[in-house]
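[1] After the sequence you'll find the predicted model.
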Amino acid sequence: MPLYAAITYTADVDWTAPEQADEMAEYGAFSAGAAAVLRGGAALYPTSTATTIRLSEKGGDVVTSDGPYVETKEVLTGFFLLECADLDEAISRAAEIPAAWNGAVEVRPVIPMG
């Protein structure tokens, strides 16, 4: 069956903070309910922990900057890897992810590597 990335975009929060415990429990409930199709995933630390890199050309010097590439209201906060029969099933499952209620979930097919 094909794999789909369900990429979450929400407010930029620290998911390890105690005030996020209730919402993290909702994500745990989603994970438990989607166990049959769930193949992986992770929450990301806030964008303040990010490092953006650029190269002027292939093999060029690496230039780094702190933080995300751009500032936005909603940021990439995590992903789930879903193995579903088709896009319709992946969308149905992604609609159960808490990020869909207060942010957005992007569903994208995964290209197998190797």
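    Received, thanks.

[2] okay, CA-based contacts and neighbour counts for the rest of this
    OK.

[3] Report the distance from stretch 17-30 to the chain centre.
    The chain centre lies 15 Å from the centre of stretch 17-30; the measure is CA atoms, centre = their mean, to the nearest Å.

[4] wait, I meant stretch 87-99
    Its chain's C-alpha centre lies 13 Å from the corresponding centre of stretch 87-99 when counted by CA atoms, centre = their mean.

[5] Report the buried residues of that stretch.
    87, 90-91, 93-99 (16 or more other CA atoms under 10 Å).

[6] Distance to R54 and secondary structure added to these, as JSON lines?
    Shown next, in JSON lines, are the buried residues of stretch 87-99 (distance: CA to CA, whole Å; DSSP: H, G, I helix; E, B strand; the rest coil):
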{"residue": "L87", "distance to R54": "33", "secondary structure": "helix"}
{"residue": "A90", "distance to R54": "33", "secondary structure": "helix"}
{"residue": "I91", "distance to R54": "33", "secondary structure": "helix"}
{"residue": "R93", "distance to R54": "35", "secondary structure": "helix"}
{"residue": "A94", "distance to R54": "32", "secondary structure": "helix"}
{"residue": "A95", "distance to R54": "34", "secondary structure": "coil"}
{"residue": "E96", "distance to R54": "35", "secondary structure": "coil"}
{"residue": "I97", "distance to R54": "32", "secondary structure": "coil"}
{"residue": "P98", "distance to R54": "33", "secondary structure": "coil"}
{"residue": "A99", "distance to R54": "29", "secondary structure": "helix"}
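
[7] another one to put next to it:
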Amino acid sequence: MPKYTLLIYGDSAQWEAMTDEQWRAHDAAHAEFRAAAGDRVLGGQQLEPSPTATTLRSTGTLDGPFLETKEALGGFYMIEATDLDEVLGLAKLLPEVRAAHSGVEIRPVIDHE
């Protein structure tokens, strides 16, 4: 079955400003996504804020995120699905799709086996 990575982007400042109540609603929406996707979720994690990133380039190791951008990668899911339409249906459950400061990028995974 094809695999897809759902990359969750958003404004770190917006995430840091969320109240406990907003975080509970946010976490509940992710729980709804995971329940709907079931065993199609192969993995996924929330990431530490982008300033904690370390970038490795040919010019050396740098502290901080790769790009100067307002939207940072905040987390990801790896899922199996029959096709992109199935992925889109599931991804619409993620709260980042509905928030004005964030979004979800869906990328097919190349199988090298």
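    Now that the structure is in, tell me what you want to look at. What you see is a predicted model; the values in this text were computed from it and never measured.

[8] TM-score, when you put one on top of the other?
    The TM-score (TM-score structural alignment, normalised by the length of structure 2) is 0.81; 106 aligned residues with a CA RMSD of 2.0 Å.

[9] any idea how far the residue located most distally from the centre of structure 2 is from K70 of structure 2?
    Using CA atoms, centre = their mean, the residue of structure 2 lying farthest from its centre is T59. It sits 28.1 Å away. Shown here: T59 of structure 2 relative to K70 of structure 2, a distance of 24 Å by CA to CA, to the nearest Å.

[10] With G103 of structure 2 instead?
    Applying CA to CA, the value for G103 of structure 2 to K70 of structure 2 is 12 Å.

[11] These two: who's more crowded?
    The neighbour comparison of G103 of structure 2 against K70 (other CA atoms under 10 Å) goes to G103, with 20 against 12.

[12] Test my guess that the more buried one contacts L94.
    No - counting by CA atoms under 8 Å, G103 of structure 2 stays clear of L94, with 9.1 Å between them.

[13] Give me the distance between G64 of structure 2 and E105 of structure 2.
    Using CA to CA, we find G64 of structure 2 at a distance of 22 Å from E105 of structure 2.

[14] oh, I was asking about G44 of structure 2
    G44 of structure 2 is 14 Å from E105 of structure 2, by CA to CA.

[15] all helices in structure 1, in order from the N-terminus.
    For structure 1, helices defined by DSSP state H occupy the ranges 21-33, 87-94, 99-102.

[16] Do a quick rundown of the strands in structure 1.
    Along structure 1, the segments classed as strands by DSSP state E run 3-10, 38-43, 51-55, 62-66, 75-83, 104-109.

[17] residues near Y4 of structure 1, how many?
    Neighbours of Y4 of structure 1 (other CA under 10 Å): 26.

[18] who touches it in this structure?
    81-84, 87, 90, 107-110 (CA atoms under 8 Å, 6 or more residues apart in numbering).

[19] mind running it again at 6 Å?
    81-82, 108-110 (CA atoms under 6 Å, 6 or more residues apart in numbering).

[20] Same question for A42 of structure 1.
    A42 of structure 1 sits in contact with 78-79, where contact means CA under 6 Å, 6+ apart.

[21] And it, what's its match in structure 2?
    Aligned by TM-score structural alignment, A42 of structure 1 pairs with Q45 of structure 2.

[22] E71 of structure 1 now?
    The alignment partner of E71 of structure 1 in structure 2, by TM-score structural alignment, is E68.
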